[in-house]
Each structure stands twice: as C-alpha cells, then as structure tokens.
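Q: sequence? don't have it. structure:
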C-alpha cells in the first residue's frame, strides 16, 4: 500500500500567483450545502477491475449541474470547461482560451481569444456568443447565482469577432482571471436553468444518466477537442452516511471514496487500498449573526475567540485531521497576517465577560441585564464532522459560562435562520484572498444566499475589501488584506476554528496520475479528491 501524506499540521509553501495578468483567485465554496444533501445508501453498485471504468462513493450530489448557477464554480467540471483552468500548483493556464488574456495597462479590459473547432456535446461549435451569453446569465439578478459575487466589477462582455471576447470592468479586479473558470454553455441553452440537468459542455465527459440522491454516470466525450481520457466511464454514487461509504469500500463495491479520518484505520494496512490525505484551506467557523443579542455581543464573540482551545477541537472533533484556523486566508498565502491569531486564554476570556457585565449565575450560566448568555448553534444534520465541532464548541463554551444549544437541521431549514441563529459554516480556498473574503464579509453580499449569512456590515471592512480587489500592485494588495484581517480581528463577526483535512481511499495499483500535490478548497465533492483530474488518469500498476 502506498500512502500519500500532505498533512495539514505542517504547512508547506503554496505557489500563489500575484496580481499580474495571470493572477488567479478562486472563491471559497460559500454554499455549504455541497457536502450534506441526502442520498440513498441502499443503491446497488459493483466495483470495477479495469482501468477504463471507475465507481466513486461521494457524500452528496451537487445542488446544480448548471455552471451559470454555480456548478463547478472553481473549475474541474469534467462536463463543462472555462476559458482558463486551475493547475495543481495553484497557477492558471488557458483552456478554452487559446492564450492568456490580454489585459490593458489600466486593468479594465481583458481580451480573450478562443480555441477553434471546439464542439459542445450537442454538436454545436463554441464561439464568442456562447461566452457572452454565459457571463451575462451569471450576473443576471433574476438568476440569483453565487457566481455573480465573483464578477461584481464586470461592466460589459462583448464579442469582438467570432472567436474573440472582450471583458470591460468598472474598476480593476485583481482576481478577475479567476472568473474565467466559469463553465461555458451554448447561448441557445443558457436560459434553461434546470438545476438537475447538465447543459451541453465542451468537457472530456458528458452526462450519461443522473438519478438525484442516488448516482451520476459520466461517459467519455468521443468528440472531445483535447486528449481523449483513458477512464471512459465514471459512476458517482451518493451515500451520505460515512459508515455506509466505508462499508462499500471494504466490500469492493466501489473503487474510491471520501471518508472521515476515523474510518481510515481499516484501510491503512490493507494492500488493496491506498489512503490519500489532502491539505486544504477548507475552514470551519461559527457565523455569529449580528442581530442576535448574545451571539452578536462583542464580548461573547471575543470570549469564544480567545477561550476556545482550537488544538483540542482539532484533536477531538476532527480526530487530529486538521489544524487551527483564525481567519479565512490560510497561513501559506502571502496576504496572511498574524494579527488574527490568538492563544487560548480561558482566564482572560472569563475576565473579559466579567468586565462586560456577563455575570455567572447559580446554574453556571452567565447573564446580563436579565438576559442569559445562551444562543443556538445550527449544523447540518447528517454531517458528523460539523456535529462534532458544534458539540466541542458547546462543551468549551459551557466552561466559560455560555450556554450553546446545538441543533441539527436540513440546509433548507438552516438557510432562512442564518440571520438570527449561529451556524457551523464551511468555506475557504487556497488560491486568492479576494474571493475568499469579499463574498463573505462585504456588506453588499449580506444575506445573499450563503454569502455573508450573518449580515456583517462595516464601512471599514468594505473599503479594505474593495482596495484589495482593485489592487494591481502586490504590496498594495498585501496591505489591503492586512487591513481586512485587522478588521476581522477587531470585529470578530465569525469565530474561526479549524482547517479540515480531506481524506480518501482508492483502489491500489489500478490508476496513476491522481497523486498530485493539490491543496483543496472547501468544495471537494465531484470536483475534489483523487478524481479532481480524472481525465488525466492512466491505467495500470505504478
């Protein structure tokens, strides 16, 4: 058995692109529902032995297969492709674009030439009008797409000629190249926004069949304009129960799966399976709603920020598979500032609460002006990791005299309550500070789906975020995000807890090419894991 370990406890440098022409940013997955939709653990499968087919057990199916609505927001769509693609070293390369974008000196226009003779799965040929229609639909307010948060500076997109597109921005946006990972769909079908239907793409795979909550089957696109993949058929079975996925791996019904760390022991010493561990920028945090008189109280937030032992949380709730987190920008990034960091100081947290008037009562719970120091902390039912995080927070908060009532709910029940109740939130990306902060903390994104769900509103933060987004000089950019993190450290709209390691198993000695040094973002369903670059796998023993 060969075990890949890129463990998060020892951060390694990330290769990050600066804010020049090829500056690449990828937004954190701000829709947390990606991990926890329902599935049918009883769907039957049978494992494969050949290198042309693979069966993968995933925790959930996507909310949508339409790029305009957010499918494969960070690229890796397999069915759809963008103008550019991410590489495993966090750089960007042209994909449907025939060369890197040509950027004007003032940073306000991006001109992109298209690859020619590229066909969509329906047989139509890619042209500039398809790109224009896709981007226009993504920013159309009627579509309420999360992708719109990545394109706020875009003023116009137009076809220069049949194979050239020009983007015009209202103001410079250092991360704009990242928006070009948006999957392109035919202009004729862009208005068909059926979330469960994959519009024709140009990718190496097409959707053969899909049964919501059960399985998705992808087949190789025989007319693909690039290199034909060796894996000709990929079946993703959706099994939301961790134990059921582990059982399917053990029985040989599937060839690969995402598993919790606690389930890996049985496969570590089994030569038939390989364990793959991935570093991530995937954080878990407590979103503290501004409107809640307890969760929104600055003293309560600061007490949790300084009083929670993050390493104990990692060791317990995450079974050691992670590292402490203090903000949305990972420590490896050049924009990271230590101003967000704090040591665990329970006595200091208690003193802070005392000084703010939160007095311990006979039952051990604090109160102030007749109000108990209690609030509800929601987590998605069925997500054992977030449940463990919520319970660990509950236990440590209790030691501070703060009563946390945990509540497991569906995402459909959680979403409308996020403005009122705290939630265990997941997001994060390793690529660029802009799109991992702007959607989450800019006031214009308040209550926009899963963007800024607590309703944080700060003129100082807005100014710092805008400065970072517009910065063309690297020093100015780093300073802007130092200001962003200073504001986070002062206001503490969220309490950041940990970065979560992603763990997988895959059948040993069957495929090659997936063992890349990839640092994963929050999104890691169909787009993450060893199958991130499925189209590049080759068969046979290594």
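A: Structure's in. What do you need? Model, not experiment: these values are computed from the prediction.

Q: drop to CA atoms for contacts and neighbour counts, all remaining ones
A: OK.

Q: quick one, helices of the chain?
A: 128-139, 176-179, 242-251, 265-268, 298-307, 310-317, 346-355, 384-399, 411-414, 438-441, 459-470, 474-491 (DSSP state H).

Q: which residues are contacting the last one?
A: If you take C-alpha atoms under 8 Å, 6 or more residues apart in numbering as the criterion, helix 474-491 is touched by 18-19, 298, 327, 334-337, 339-340, 433, 460-461, 464-465, 467-469, 471.

Q: tell me, how many neighbours does residue 125 end up with?
A: 14 (other C-alpha atoms under 10 Å).

Q: Could you measure from it over to residue 259?
A: 40 Å (C-alpha to C-alpha, to the nearest Å).

Q: and if you look at residue 524?
A: Counting by C-alpha to C-alpha, the gap from residue 524 to residue 259 is 12 Å.

Q: residues contacting residue 30?
A: With C-alpha under 8 Å, 6+ apart, residue 30 has these contacts: 426, 427, 428, 439, 440, 450, 451.

Q: Residue 446 too?
A: So residue 446 contacts 440, 452, 453, 454, 455, 456, 457 (C-alpha under 8 Å, 6+ apart).

Q: second one coming, line it up with the first:
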C-alpha cells in the first residue's frame, strides 16, 4: 500500500523529546514573581509581584522545554503552526478564532471564496505597520503564504494552496489546488512576515506587527516579550511576558519558591498547590489514543514512494479485537487512576467540536467485549489469556519513554486488557524507534487541535496520520466533501458521516472499523498566582505550552 504525505516525520502527533531542564535566570534577591528574569540590559528587575524592570505590568510563566521553538519565532517554519498550534503573538494573522472558535478578522477586513472554491480573496487593513516602521501590505501576505507553500521546513499545512498573489496593496488572492475550507483554520495561526525583512536569521530577530515584540531570547532558558507600542488593535493589558522553559519538577519548585506567576503541572502533582496559588484547570481537546493496525502482518507501507515501513498486525487486524478493545476499556476508571480525575473520556480526535460525531461514543461493556472475542474464536487458555489457531491474542503497545503520563496510561490499558484475556506489553521507546513500528504495532499517541484537519489526516486513506491503514472509499468521499463544502459549517455533517455513515454502515466508529481506541482528553493544569486574572481560555489543543497565552494581552493583575 502506498501512503503519500507532504510532510510527516517532524510533525507527528507526539510530544517532542525534552531538551533538558530550563533555569530561572537573573532572579531578584527577594525571589518574587516579576523578578524571575533579568532585563534586556542585564540589570536586575524591580522587585514586586507583577512588576517588570521598568515598572510595567509583567507575568512570568513556565512552559515545557519542548515548547521552545527550535527554529525561533518564524511562521515559515513552525512558530504558531505545526504540531502545537497557537496564535503567534509577534506577528499578525489574517483571521483568528474567538473563545467559541468562530472566525474573526485580524488583518483582514473581509474575505470570501469564489463559487468554484478555487480562489479566496482577502482584503486587509491599510493602517498596519511592522515594528521597523514599514507598512504591511498584501505583498507581505502573499510572500508569507508562498514561503510556506514552497518551504521544505514549513509545518503549517498549506498543501491545498497553489499560490498567493497581491492584487494591490490591500487585496490578496489565494489560488487553490483544490477546494478546501480547512484553509481558514491554518490561516488563523499563520503569522505574516515582512517580505523586505525576512532572512536566514528571522527566527532569532523577528519583525512583526502583532501584539508583542521579542525583547530577549536566551536559548534553553527564557523568552521575554514586550507589548508592541504601535499595535493597531486594543492595547495589551500585560506589558511584559517572561516565559521560562523548564522540566515539570522545576516548574513546581519555581511556584513553591514564588518566583513565577503561572507554572504548568500535571495531574500527579496537581494536589501540591503552593501557598498563594490556585489550580487553573483548562479544558482541552488534547487526546490520548491508540492506533490499531487494520491489516495483517506483512502489509508494508511505502511513504513518499521510497521509504518502506513494516506494516500490519495479525491480532489488531481482526475487527472483533478492535471493537472489543473499544467496548472493554473503562475510560472513567483509567482517568481516575492515572489522571486523578483531571480529564474526560475520549472517543475521537476532537470530542465536543462541531465536527465530532456522537456515534464515536461507546459505553463500557465488558460482557459484550468478551462475547465478541469468543465469537471470533479467541478462546481463553491456561492463565486466562486468549489465542486462536495457535496465535496468542497479544500485541506490543509503544509509547514515548520520556512521558510518564503515557506510560501510566499504557500500563493501565494493559491491565484492563488482561482482564479481557488480551496480553498487552507496554514498550517505552524513543520516537525514532516508534516511527519504525508505527504501522505494525499499536502506538499511544497524543493528538488534538481546534480544527478538523487532524480528523481528516488520521482517517483519510492517504492521510499522513493514517497509522491504522484503514482505507474506505465512502469514508474518503465524505472527507473530500467536507473540505470542498462552501462553508466550514456545511462541512460538519460530512466529517460526522466519515466517522459513521449509518446509511452505508461504514466509518471509523467503534461499531464500524474501530481503527483507534481513544482513552482520555487530558486537562491542562497550571498553578496560578492569586491576584492574577487569566483571561477565559479557548479549548486547549495538544501541547502544554503556548496555547495558554493566546490571549495574554487580556490578562491583568488585581
């Protein structure tokens, strides 16, 4: 089977490896928040919670080491878009999304699409300047989009675009390779860069027109953003933002010492709320799920025409096993055991989104799961484990070895499977090792975004995330119809039908192909200093990082 993908290895649905512990640098002598980072000139900042070195309002936040953008703040690589999507802050976007995930204008004053879906036209503001004083025009918009379309390192998915062109200073047209309304979701996180000021070192010295400017970047330690005084929109309430990159235990230590204002944490540590802080719980669509190869062992997968991966699994290729796994797993118990209740059951990638399908939901029914296995000939033997025709009902489950939450989920899943008579062996490994096995063995992945793009890619026959290798013409037709719909809203029924089409009895729902067993949506947890007002959050996508600060300009101190 041939799987064609534009880009995959570096943009997989998995957390990147940790880069090593970050450090609090230039701490003030009193250890107060607002004193956690040195000023850009190296001088110690003024003491005081929420106060920066020049007396401005400031907030200090911890993020995972993997949140630091390796290529810097360059939208033509992966800043804002890619695996972990978020608003780029330093750059403006054509459009954005509000807390209800509805599209709103940023640079655009209006936009529309031709009747055939092949040309989008955006009219943009004429009062926007980059931080170097040069006006932003449609030429910059076209330069950015074409740079991503033609860029080898770009992680933003604009593969549906042929080219962008500036009609005049305030009008940009985007010519499409095919109709695809999902373009809007990507444009909502693509920061516009200056055609005149873009070069090899742009990521380290970004010029933008967004709410914030890069003041300082100490690699492996911190990033400091300062409000753009010439921003065309509503003036940011938070003048200065300090982001410290550190491991989870260091994040807890920083909050315990009172040197940060918002510190990320996990369910395992959420009970240890430091004095002076409260627990901020942000709902997410950050899903953990296990891909289930649908073809028998020996079904190799070819990527981009020349990369051959081993594919297929003789146990999970039995649809009865896949359906039994979906029925027999008690997600609520797993969330209680592993996440201390900080999560909710997952049934798909994007639960609760407008394009999700109720058909993906399944009630735990161990008896029904056992009956499916019995009927399929997977009989229990000595020790209670099942086999059929001499083949054990057993498989390896791969997970990222550096992720303690995935490890715990994998072992809890294995324990529940053992009760069904299925022997699951969790195997922690590096992502390089996992990629080799991704089509042959079940893998515990992390996915989830505020767009239906991942649903498409994990489900479409040649999608870059179709690890299960399930291919169905009806599913593909519904996904194609969804992207070709005239409006985003009109696409929802087609996405739902791709998950389960009652008329044809096809889809990836648990009663259908059951290509995944989804486990949990993980809450994003933070220790929040009392007195800080964090603005209302959108549902967080996959990744415990920059999505928190999408609206940092609306945060304030009381």
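A: The structure has been received and is ready for your questions. Predicted model, so just to flag it, every value in this text is computed and none were measured.

Q: Can you pull the TM-score for these?
A: The pair, once superposed, lands on a TM-score of 0.83 when counted by TM-score structural alignment, normalised by the length of the first structure; 493 aligned residues with a C-alpha RMSD of 2.8 Å.

Q: returning to what we had before: looking at the helices of the first structure, spot the one closest to residue 106 of the first structure.
A: helix 459-470 (10.8 Å; C-alpha to C-alpha).

Q: whereabouts in the second structure does the closest one align?
A: Counting by TM-score structural alignment, helix 459-470 of the first structure falls onto residues 473-484 of the second structure.

Q: Tell me which of the contacts of residue 30 of the first structure fall in strands.
A: Counting by DSSP state E, the part of those found in strands is 426, 427.

Q: ok, now how distant is the residue lying farthest from the centre of the second structure from residue 421 of the second structure?
A: Using C-alpha atoms, centre = their mean, the residue of the second structure lying farthest from its centre is residue 382. It sits 43.4 Å away. In this view, residue 382 of the second structure and residue 421 of the second structure are 10 Å apart by C-alpha to C-alpha.

Q: what does residue 408 of the second structure align to in the first structure?
A: By TM-score structural alignment, residue 408 of the second structure lines up with residue 388.

Q: Could you report the neighbour count for its match?
A: Residue 388 of the first structure, neighbours per other C-alpha under 10 Å, totals 17.

Q: From what I see, it and residue 317 are in contact.
A: Yes - the pair residue 388 of the first structure and residue 317 passes the contact test of C-alpha atoms under 8 Å, sitting 4.9 Å apart.

Q: Help me confirm that residue 279 of the second structure comes into contact with residue 527.
A: Yes - under the criterion of C-alpha under 8 Å, residue 279 of the second structure is in contact with residue 527, at a separation of 4.9 Å.

Q: More neighbours: the two, which one.
A: Higher neighbour count among residue 279 of the second structure and residue 527: residue 527, with 28 against 20, using other C-alpha under 10 Å.

Q: per the alignment, the more buried one corresponds to what in the first structure?
A: Residue correspondence to the first structure (TM-score structural alignment): residue 527 of the second structure is matched to residue 505.

Q: Okay, the closest residue to that match other than its chain neighbours and residue 295 of the first structure: tell me how far apart.
A: Setting aside the residues directly before and after it, residue 505 of the first structure is nearest to residue 275 in space (C-alpha to C-alpha, 6 or more residues apart in numbering), at 4.6 Å. According to C-alpha to C-alpha, residue 275 of the first structure and residue 295 of the first structure sit 40 Å apart.

Q: How about residue 244 of the first structure?
A: For residue 244 of the first structure relative to residue 295 of the first structure (C-alpha to C-alpha), the value is 36 Å.

Q: about what we covered before: residues bridging contact with residue 279 and residue 527 of the second structure, i.e. touching both?
A: Joint contacts of residue 279 of the second structure and residue 527 (C-alpha under 8 Å, 6+ apart) are residue 273.

Q: Can you get me a residue count around the residue opposite residue 443 of the second structure in the first structure once aligned?
A: The pairwise alignment with the first structure assigns residue 443 of the second structure to residue 423, based on TM-score structural alignment. Close neighbours of residue 423 of the first structure, defined as other C-alpha under 10 Å, add up to 30.

Q: From what I see, residue 423 of the first structure and residue 381 are in contact.
A: No - with contacts counted by C-alpha under 8 Å, residue 423 of the first structure stays clear of residue 381, the gap being 11.9 Å.

Q: Next, count neighbours for the residue nearest to residue 160 of the first structure when sequence neighbours are not counted.
A: Spatially, and ignoring its direct neighbours in sequence, residue 160 of the first structure is nearest to residue 166 (6.4 Å; C-alpha to C-alpha, 6+ apart). Neighbour count for residue 166 of the first structure, taken as other C-alpha under 10 Å: 22.
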